[in-house]
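> starting from these lines, generate the structure:
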Amino acid sequence: MPLIRNGSGTSEENEHDGGGGMIAATSASFQHDCQTKLAAQEGVSQEAYPRWITQKFEPDGRLLPFPGSTIICPLSPESALHRALLRLYSDLQGTEFASLYAMLPPTSWHMTMFEGVSDKIRKPGLWPESLALDAPLESCTTLFKQKLRDFDLRTEPPFRMAIYGFEPLEDGIALRVVPASPSEERRLRQLRDRLSTLLGTRYPGHDHYSFHVSVSYMLRYLNKQQYKDIWSFLQG
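Alright, predicted model coming up:
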């Protein structure tokens, strides 16, 4: 079963052996989507920092506590994808724009199966409907453990994913992965639906959640030239 990661750094359930595959270049249509999003951002008022800075990281890149529970599929260190990401990781650290990002350690690389909860984000839909919004995080963790203890996956890992390209450079650098077939898409979406019903949370965009593997978080907003330079680097 996918691994359940909680804010204490421990985990429940069994580890999933992530699939492999080399990083592929994005399609022309996906690259166009990213360029369109960048153009739409120009002239729009922004916060001082990208959304996860001051929540997951300090502006200087230091890690902040971000307690909660998330259901993830760890990326196997034995996979071809992990080896390819290690090369990207090393290359990124040697670039002139390395200071723009907080790099995630390779031991943390994973694909999120279901978002779960965060102690810092308590809103209807993002917090179990059976708990008060001010309930202690420990109560939520206990509830999740109870509900997941006898949960039947109805489907067995591994989950077969294909590389689609890189996500738009909005929160950081992340590899977008998609189910490898229509049947794989159905079983992943159905599993997410069942987890949502079981745990009592449903994030906006649940039906169209974009599976991904994050490599770094952006510490500050990119200007147009930085965006182009980094995007060009990722395509190289």
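> C-alpha only now, for contacts and for neighbours.
Noted.
> hmm, who's touching the longest helix anywhere in the chain?
Looking across the chain with DSSP state H, the single longest helix is helix 182-199. Helix 182-199 is contacted by residues 113-114, 128, 144, 147, 153, 155, 159-160, 178-179, 202, 207 when judged by C-alpha atoms under 8 Å, 6 or more residues apart in numbering.
> farthest-separated two in those residues?
In the contacts of helix 182-199, two members sit farther apart than any others by C-alpha to C-alpha. They are 128 and 160, at 29.3 Å.
> what count of nearby residues applies to residue 213?
21 (other C-alpha atoms under 10 Å).
> ditto for residue 158
13.
> cool, and the one 10 residues further on?
Using other C-alpha under 10 Å, the number of residues around residue 168 comes to 21.
> and this one, please, so the two structures can be compared:
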Amino acid sequence: MRTHTPGIDRRTALAGLLVAGAGATLAGCGSGKEPTPSAASEAPYPVDGRTPLAAGPGKKWDIEGNAQRFTGNTFVSPIPQNSAFFRAENQAQRLVRESRFRDHFALLPHNSMHMTVFEGVNQSQLGTPDWPAWLAGKDMQAAHLAVLDAVSRANITAPRPITMRVDGLVQPLSKGFGLKLASVDAATETALRDFRRRMQDLLQMSTKGFDTYTFHSTLGYRLVEQAADENDESQALEKKVLELFTGDAATVTVDPVAMNIFDDMLAFPQLRVL
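Next comes the predicted model:
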């Protein structure tokens, strides 16, 4: 099994999407019949004796780390590519890529680095109780337009600037690969939580984990489970990763929050900056 960091040439069509208010046509993103969750797609299956985690039918990646079609919308702040934090994220990915765990992860391309501020809807929620009632009967393309129209009409603005500090890993490398981010001060935290509440009141997204949401920047997805005899080396790698985020790299002022759409995890074209 080999993890790839796929090129994004095929995603350039997304960058040319034309959006003009509620009448926009989001060509090539979320169009056509969307897959719906099924018991078969959620069932784990062994690969080389390991159970897949973030890989398999209906998920964001296949078992070799290739991006699969996974459509949705979200509200994120890109990581500035001229920041020390961004450079440290790249170095952290390199550490994993050069480790014995390189085949265990799908790493995000650098242009996809971001901090999620508010989650929209995605294809895995279609036909489930997590799909907002006001979007009933809409496919992903129609949902993109409806969410964009609602946000545009409400003219909601996000706080800025938003400066975050590294607060460890979201979870151990045995489970995933992402940095936990915390607000640098109480004012920023209050502003972010207030923004999330206003967005929730407007869009009525799933409330699962809303009040306990952890801000984070994902670097990669663990494709397969970690074996018990790999724990010590995995923990040593975690320490090396966190040592990168010191000095100027310990904090980051993220770019403004925007509504984004995605067809996979390789690109997040912006529709509206908030």
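> more crowded one of residue 128 and residue 160 of the first structure?
Per other C-alpha under 10 Å, whichever of residue 128 of the first structure and residue 160 has more neighbours is residue 128, with 24 against 16.
> which one is the residue mapped onto the more buried one from the second structure nearest to, not counting chain neighbours?
Alignment note (TM-score structural alignment): residue 128 of the first structure maps to residue 132 of the second structure. Spatially, and ignoring its direct neighbours in sequence, residue 132 of the second structure is nearest to residue 205 (5.6 Å; C-alpha to C-alpha, 6 or more residues apart in numbering).
> Provide a list of residues in contact with residue 146 of the first structure.
So residue 146 of the first structure contacts nothing (C-alpha under 8 Å, 6+ apart).
> what residue of the second structure matches up with it?
Under the alignment (TM-score structural alignment), residue 146 of the first structure maps onto residue 149.
> compared with the first structure, how much does the host helix or strand of that match deviate?
For residue 149 of the second structure, the host element (DSSP states H and E) is helix 140-154. Average distance between helix 140-154 of the second structure and its aligned residues in the first structure, after superposition and using mean C-alpha distance after the TM-score superposition for the first structure, equals 1.3 Å.
> still on that earlier bit, just the buried subset of the contacts of helix 182-199 of the first structure, please.
113, 114, 128, 144, 159, 160, 178, 179, 202 (16 or more other C-alpha atoms under 10 Å).
> ok, the first one - contacts?
In this structure, residue 113 of the first structure makes contact with 2, 71, 72, 73, 192, 211, judged by C-alpha under 8 Å, 6+ apart.
> how close does the aligned partner of the fourth one in the second structure sit to residue 147 of the second structure?
Superposed on the second structure with TM-score structural alignment, residue 73 of the first structure falls opposite residue 77. With the distance defined as C-alpha to C-alpha, to the nearest Å, residue 77 of the second structure ends up 18 Å from residue 147 of the second structure.
> how about residue 218 of the second structure?
On the measure of C-alpha to C-alpha, residue 218 of the second structure and residue 147 of the second structure end up 24 Å apart.
> what's the angle from the longest helix of the first structure to helix 137-149?
Here the directions of helix 182-199 of the first structure and helix 137-149 differ by 130 degrees (axes from the mean of the first three to the mean of the last three C-alpha atoms, to 10 degrees).
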